[in-house]
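Asker: can't give you the sequence, but here's the structure:
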């Protein structure tokens, strides 16, 4: 691992810790209707929390998991979410840096790291990672996916993919001393495929909701549009595999709950976390699996 890659990964860890702390706030306040700009307070005694009592992970251990004012316990979920978000951000940074996710693009290979497309892809996936954590926590807590997060998140992803597309078109791909560097030109297809993927997955989930309103929430439908946009950017294989993985993972989890007696057939089980988990499976392995399958068919 080069020093530059190491620096980006370490920075992602530190940034992930800070974002994880903010996501704890988002997961608690948005469903409760509490403004995000309000100062941090103890949820039990309402005492203000000073900045040095709010350092991710460290402060929880320094305070021994208790409020400095009332002494009542602070949930260990706070440092766990902060630490897991940091790991999540680091894995995304390392994956984008080393994985070269667009192996059919001319900007790949030695020109990938540090390119405009690299930074656009990295920021887009880190934003999606933050949305994944926040929406998973909220859906598990209140079995709801707030429009206040899903819809702006979807819009942000579309804008970031558009910027990344424009940056990719400006990247040098070849050239010599006589002609100078050439550029790839703007390839609009990945962006259009992302929009198609978002619309397609939105419509698919909408049809499922119309057929079975009790089995699919409106928030799941909107989240599917966001997820389909991200997956469509990576390719059709990622889109199909990610959509299938959501139902597979959710079905396995539901089956385990039924077999262990922790849920009944009519029990409401949050599906948002499995839509998100399926999306990440599609991002990581969807395209390789798709190419492998097409190779078997040829």
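Answerer: Structure received. Predicted, not measured: the structure shown is a model, and the values here were computed from it.

Asker: hey, let's count contacts and neighbours off CA atoms from now on
Answerer: Noted.

Asker: Give me the residues contacting the helix or strand hosting residue 86.
Answerer: Using DSSP states H and E, residue 86 falls within helix 77-99. Contact partners of helix 77-99, identified using C-alpha atoms under 8 Å, 6 or more residues apart in numbering, comprise 5, 8-10, 12-21, 24, 56-57, 60, 113, 118, 121-122, 125-126, 129-130, 133.

Asker: Now, of these, which are buried?
Answerer: 5, 9-10, 12-14, 16-21, 24, 56-57, 60, 113, 118, 121-122, 125-126, 129-130, 133 (16 or more other C-alpha atoms under 10 Å).

Asker: mind listing which of the residues you listed are in strands?
Answerer: Cross-referencing the buried ones among the contacts of helix 77-99 against strands under DSSP state E gives no overlap.

Asker: Pretty sure residue 214 sits in a strand.
Answerer: No - under DSSP: H, G, I helix; E, B strand; the rest coil, residue 214 sits outside any strand and is assigned coil.

Asker: residues near it, how many?
Answerer: Using other C-alpha atoms under 10 Å, the number of residues around residue 214 comes to 10.

Asker: How about the one 4 residues further on?
Answerer: Residue neighbour count, defined by other C-alpha under 10 Å, stands at 16 for residue 218.

Asker: residue contacts, it?
Answerer: Here residue 218 is in contact with 206, 209 (C-alpha under 8 Å, 6+ apart).

Asker: go on, residue 227?
Answerer: Residue 227 neighbours (C-alpha under 8 Å, 6+ apart): 198, 201, 275-276, 279.

Asker: Tell me the buried residues within those residues.
Answerer: In terms of neighbour count (16+ other C-alpha under 10 Å), the buried residues within those are 198, 201, 275-276, 279.

Asker: okay, pairing it with this:
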């Protein structure tokens, strides 16, 4: 039964990935993505969340890693291919994430305090880097940081610090490997943020 749930989650995720790939190619400042990268990535992410739900992840939290898995894949692909994180994805994520955190807060008191601290911490640090070293941090990264801090902080503020360290190390490793040129930061912060929301909660 658990395997069936995982397969169903993967199939639905592939459909969501197909839709996301279509959206990416249709919106202003989007990108054209060849098949089947979005389908596979979202399918794997949603299959994992489905398995976690089958293993006991609360329904009121599952929507968070599902949303982040979908939007995160689209943003990561866009950042890798075009070095930008479009507002059409980052800005609407704020009210949606706030609603989902609000639902979680009904079932888990204290969620809002961690979420707000996380948003201020991650968003504030990224904004500071943008102000002091504008060539090292794009405006899209700053906009994304706030919403990631919100959902990761809902898990724990400590997890926000871990995501920050992992993202910084990932960017340094990517820059060292490439040797020169710009390095997209979006994927290296999106992946650990999603992992926190999809793996860490034991509620």
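Answerer: That came in fine, so what should we check first? Only a predicted model underlies this, so the values are computations on that prediction, with no experimental measurement involved.

Asker: And the TM-score, once the two are fitted together?
Answerer: TM-score of the superposed chains, computed with TM-score structural alignment, normalised by the length of structure 2, equals 0.89; 202 aligned residues with a C-alpha RMSD of 2.4 Å.

Asker: if we can go back for a sec, just the buried ones among the contacts of helix 77-99 of structure 1: which are in helices?
Answerer: 5, 9-10, 12-14, 16-21, 24, 60, 118, 121-122, 125-126, 129-130, 133 (DSSP state H).

Asker: From residue 72 of structure 2, how far out is the aligned residue in structure 2 for residue 213 of structure 1?
Answerer: For residue 213 of structure 1, the aligned residue in structure 2 is residue 134 (criterion: TM-score structural alignment). Applying C-alpha to C-alpha, to the nearest Å, the value for residue 134 of structure 2 to residue 72 of structure 2 is 23 Å.

Asker: So if I had to pick from those two, which one is more boxed in?
Answerer: Between residue 134 of structure 2 and residue 72, residue 72 has the larger neighbour count (other C-alpha under 10 Å), namely 26 against 12.

Asker: and the more buried one, what pairs with it in structure 1?
Answerer: Under the alignment (TM-score structural alignment), residue 72 of structure 2 pairs with residue 132 in structure 1.

Asker: isn't that match right up against residue 274?
Answerer: No - in this structure residue 132 of structure 1 lies outside contact range of residue 274 using C-alpha atoms under 8 Å: 10.3 Å.

Asker: for structure 1, what spans make up the strands?
Answerer: All strands of structure 1, identified by DSSP E, fall at 172-176, 180-183.

Asker: Measure how far stretch 121-130 of structure 1 is from the centre of its chain, please.
Answerer: Its chain's average C-alpha position is 6 Å from that of stretch 121-130 of structure 1, according to C-alpha atoms, centre = their mean, to the nearest Å.

Asker: how big's the offset between that stretch and structure 2?
Answerer: By mean C-alpha distance after the TM-score superposition for structure 1, the fitted stretch 121-130 of structure 1 averages 0.8 Å away from its aligned residues in structure 2.

Asker: So what touches that stretch?
Answerer: Contact partners of stretch 121-130 of structure 1, identified using C-alpha under 8 Å, 6+ apart, comprise 19-20, 23, 85, 88-89, 92-93, 96, 153, 157, 160-161, 164.

Asker: what's the burial count for the aligned residue in structure 1 for residue 121 of structure 2?
Answerer: Aligned by TM-score structural alignment, residue 121 of structure 2 pairs with residue 200 of structure 1. Neighbours of residue 200 of structure 1 under the rule other C-alpha under 10 Å: 18.

Asker: Residue 200 of structure 1 touches residue 226, doesn't it?
Answerer: No - the pair residue 200 of structure 1 / residue 226 is not scored as a contact, 10.7 Å apart, by C-alpha under 8 Å.

Asker: show me the contacts for the nearest residue to residue 193 of structure 1 once chain neighbours are set aside.
Answerer: Leaving out its chain neighbours, the residue that sits closest to residue 193 of structure 1 by C-alpha to C-alpha, 6 or more residues apart in numbering is residue 232, at 5.4 Å. Neighbour list for residue 232 of structure 1: 190, 193-198, 238-239 [criterion: C-alpha under 8 Å, 6+ apart].
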